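J.: No letters, just coordinates:
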């Protein structure tokens, strides 16, 4: 028998305020046509002052727990991926723990920007398969609107706020191709820091800072890196692109999604796309897209999924999952 981490529930949360390109164009020198043509984005959700990364993460977690039919008290591990924590410390995961009224469990944050959820998945998967924990909440949550320069039209139109979560459970499996996380592969290359970063931090400027990005260079690296890591993760699982039912990608840019799919000879209809409705929600985008496709019936139990993302650092990664 083999211990495997199985996704038994998904959930997501979005702030009620939904901002269209047309509304954004009233405040920023841009237009709906300009944004859609370059990114595919039409809407994004923006957090209200009383909404935080932690509150959105807790809401998504409650939805995932309900989906799994699991009580919060049954969770013994919380791994939360975010680049926009509620506080410098403690970890926002501990705030989620408190909001869920869990008396005691391991809870910590992972910082890998847009790849954070994939990093969190591998960490939680390793801990579950080691037999140390039984059930984990793995969360991606962001309030990127708080770190945007709203005078920079090249970046402020790209991002939104939200959260997504999954419940992972360690289960015995005698079937190599059975349900669960089959393979993960992560990468990082800090030489590209200046292509996508925030120009602040406690130990440097003592400020939160604002997001800065060289979009053209990020696009080029994203297409190459994402196609490569998806191929690597499938190879680790002993599978090939034609075996894949659905790709659940980081929702950064519709053109990146199209170009990555073409590199792997995957039909566009196998790619889950939510960037038009949510924009780029960084670490939240993969679990948000996953929950959307599970709830609308596209993704079903037994489907083979590839989750992938790339973000600042650069960091990038992929996971092959039998749902």
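T.: Good, I have the coordinates. Since this is a predicted model, take the numbers as computed values, not measurements.
J.: contacts and neighbour counts: CA atoms only from here.
T.: Will do.
J.: which residues of the stretch 51-200 of the chain fall in helices?
T.: Assigned by DSSP state H, counting those that start in this stretch, the helices in the stretch 51-200 of the chain fall at 53-68, 92-99, 116-129, 153-156.
J.: Identify whichever of the ones you listed lies nearest to residue 2.
T.: Residue 2 lies closest, by Cα to Cα, to one member of the helices of the stretch 51-200 of the chain: helix 116-129, at 8.6 Å.
J.: Not counting that closest one itself, show me its contacts.
T.: 3-5, 77, 79-82, 110, 112, 133-136, 138-140, 168-170, 181, 184, 186, 283-284, 286-287, 307-309, 317-319 (Cα atoms under 8 Å, 6 or more residues apart in numbering).
J.: which ones among those residues are found in strands?
T.: Among the contacts of helix 116-129, the members found in strands (DSSP state E) are 3-5, 77, 79-81, 110, 135-136, 138-140, 168-170, 181, 184, 186, 307-309, 317-319.
J.: Who are the contact partners of residue 25?
T.: Residue 25 makes contacts with 31-32, as judged by Cα under 8 Å, 6+ apart.
J.: Could you check how far it is from residue 146?
T.: For residue 25, the distance to residue 146 (Cα to Cα, to the nearest Å) stands at 19 Å.
J.: Kindly report the same for residue 273.
T.: Residue 273 is 25 Å from residue 146, by Cα to Cα.
J.: Pull the number of nearby residues for residue 184.
T.: A count of nearby residues for residue 184, using other Cα atoms under 10 Å, gives 25.
J.: I'd say it and residue 308 touch.
T.: No - if you go by Cα atoms under 8 Å, residue 184 and residue 308 don't touch, sitting 9.7 Å apart.
J.: hold the first one in mind and look at this next one:
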């Protein structure tokens, strides 16, 4: 194995040969969460949106086009449960002339924005685990959106941390973090790696169309990280979670989609110009709600049954933080009754939908009251459609 030994940008390497053996038990040894300070309330977001709509409708009236609908803060709460969201950069989002965060470009020699965001959570996860960056032999950067195709953000994070081994990026919409946990846990269990750092920097407001009434209120920014470690025979890590099993599921759907990519510009008359309208996040909200609710419920029941469990044997559910009504409906189908915050806590009221980071934040904030032997299910749903699940046991 080659381990980088130099400062950022240099190319000196040293050969290391870590000992490897198949691990029967794997745990989440540390979790890190970074939530940016700036926040935006529904009222602020709606005021800006409606200012833009009023101006746009005046122009549409002249052209003889139908008017656009205004937004409403109470509607947002009723539809999603979201009251506010934290954002990486507030400036520009509330400007009706811009309606996008103002994040200046950085030179290639500088640490990229997403890598920097991911590093903050990564360092917290390592500190929580009591681990050194040099012990990490794989970094996976798993997010719903990536700043660029290459060099992989994971490799940039690996270098900035001083980690060894290898690194790669992966994405599966809002299921990305749990999908990466699935990959990491099985690589460690197979003996290919000993410590895998999963980093999920979700800077999703940079890809959000704040002029789209269906999606402008949904998302917020957050970064999370998890250190997945092998457990030696007989080893226990009190207060940490053993990963009993993980599972993934996908089924193609266009109901949540983004067309932003390098081919997008080639459909333009001027390939040097990219029209962003139609290339950012869009979704058919009512279809997503109905179809993901059914699929999510079935996934949970089937996955738990494989291990002799039912929803009632779970102390806690940490579900994807997209929509409070959707989570409530999934669990009502599973339990046959309404389930409260203690069994299935939500954080989206104050954070919005933080994409793949949301379920991990719910786990981070709601586990310290659990006891040894308690089981919980981490489960996320995303575009694709995709679903990822991890059955966890408190050690």
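T.: In hand now; what should we look at? As the structure is a prediction and not an experimental result, all values here were calculated from the model.
J.: rewinding a little: report the set of residues contacting both of residue 184 and residue 308 of structure 1.
T.: Common neighbours of residue 184 of structure 1 and residue 308 (Cα under 8 Å, 6+ apart) are 317-319.
J.: among these, who's most crowded?
T.: residue 318 (32 neighbours).
J.: Need the counterpart of that residue in structure 2.
T.: Aligned counterpart of residue 318 of structure 1 in structure 2: residue 389 (TM-score structural alignment).
J.: ok, now residue 168 of structure 1?
T.: With TM-score structural alignment as the criterion, residue 168 of structure 1 matches residue 228.
J.: Now for the aligned residue in structure 1 for residue 113 of structure 2: which residues touch it?
T.: Residue pairing (TM-score structural alignment): residue 113 of structure 2 is matched to residue 52 of structure 1. Contact analysis of residue 52 of structure 1 by Cα under 8 Å, 6+ apart lists 86, 143.
J.: Just want to check the distance between residue 52 of structure 1 and residue 233 of structure 1.
T.: Here residue 52 of structure 1 is placed at a distance of 33 Å from residue 233 of structure 1 (Cα to Cα).
J.: and if you look at residue 22 of structure 1?
T.: With Cα to Cα as the criterion, residue 22 of structure 1 and residue 233 of structure 1 are 40 Å apart.
J.: Pick out whichever of the two has more residues nearby.
T.: Between residue 22 of structure 1 and residue 233, residue 233 has the larger neighbour count (other Cα under 10 Å), namely 24 against 16.
J.: In a helix, the more buried one, correct?
T.: Yes - membership of residue 233 of structure 1 in a helix is supported by DSSP: H, G, I helix; E, B strand; the rest coil.
J.: From the structure, what's the count of residues near the aligned partner of residue 24 of structure 2 in structure 1?
T.: Matched across to structure 1, residue 24 of structure 2 falls on residue 3, judged by TM-score structural alignment. The tally of other residues near residue 3 of structure 1 (other Cα under 10 Å) stands at 17.
J.: Count the residues that sit near residue 313 of structure 2.
T.: For residue 313 of structure 2, using other Cα under 10 Å, the count is 12.
J.: isn't it right next to residue 391, touching?
T.: No - Residue 313 of structure 2 lies out of contact with residue 391 (Cα under 8 Å); the separation is 11.5 Å.
J.: Please enumerate the shared neighbours of these two.
T.: The contact lists of residue 313 of structure 2 and residue 391 share residue 375, where a contact means Cα under 8 Å, 6+ apart.
J.: Quick one: neighbours of the spatially closest residue to residue 311 of structure 1 that is not a sequence neighbour, just the number.
T.: What sits nearest to residue 311 of structure 1 in space, not counting adjacent residues and going by Cα to Cα, 6 or more residues apart in numbering, is residue 114, at 4.3 Å. Counted by other Cα under 10 Å, the residues lying close to residue 114 of structure 1 total 33.
J.: Residue 114 of structure 1 corresponds to which position in structure 2?
T.: Under the alignment (TM-score structural alignment), residue 114 of structure 1 pairs with residue 174 of structure 2.
J.: now that match: how far from residue 57 of structure 2?
T.: In terms of Cα to Cα, residue 174 of structure 2 sits 34 Å off from residue 57 of structure 2.
J.: Between residue 273 and residue 146 of structure 1, which is the more surrounded one?
T.: Taking neighbours as other Cα under 10 Å, residue 273 of structure 1 and residue 146 compare with residue 273 leading, 25 against 19.
J.: mind checking the SS state of the residue lying farthest from the centre of structure 2?
T.: Most distant residue from the mean C-alpha position of structure 2: residue 62, 42.4 Å away (Cα atoms, centre = their mean). For residue 62 of structure 2, the assignment made with three-state DSSP gives helix.
J.: Give me the most central residue, structure 2.
T.: Central residue of structure 2 (Cα atoms, centre = their mean): residue 356, at 1.6 Å.
J.: Give me the distance between that one and residue 220 of structure 2.
T.: Distance of residue 356 of structure 2 to residue 220 of structure 2, computed by Cα to Cα: 11 Å.
J.: What's residue 74 of structure 2 aligned with over in structure 1?
T.: Checking TM-score structural alignment: residue 74 of structure 2 goes with residue 33.
J.: check which helix or strand covers that match.
T.: Using DSSP states H and E, residue 33 of structure 1 sits in helix 32-39.
J.: Output the contacting helices and strands for that helix.
T.: Helices and strands touching helix 32-39 of structure 1, by 3 or more Cα pairs under 8 Å, 6 or more residues apart in numbering; DSSP states H and E, are helix 21-25, helix 254-263.
J.: what are the ranges of the strands in the stretch 251-395 of structure 2?
T.: Using DSSP state E, counting those that start in this stretch, the strands of the stretch 251-395 of structure 2 run over 256-257, 282-283, 316-319, 375-382, 386-394.
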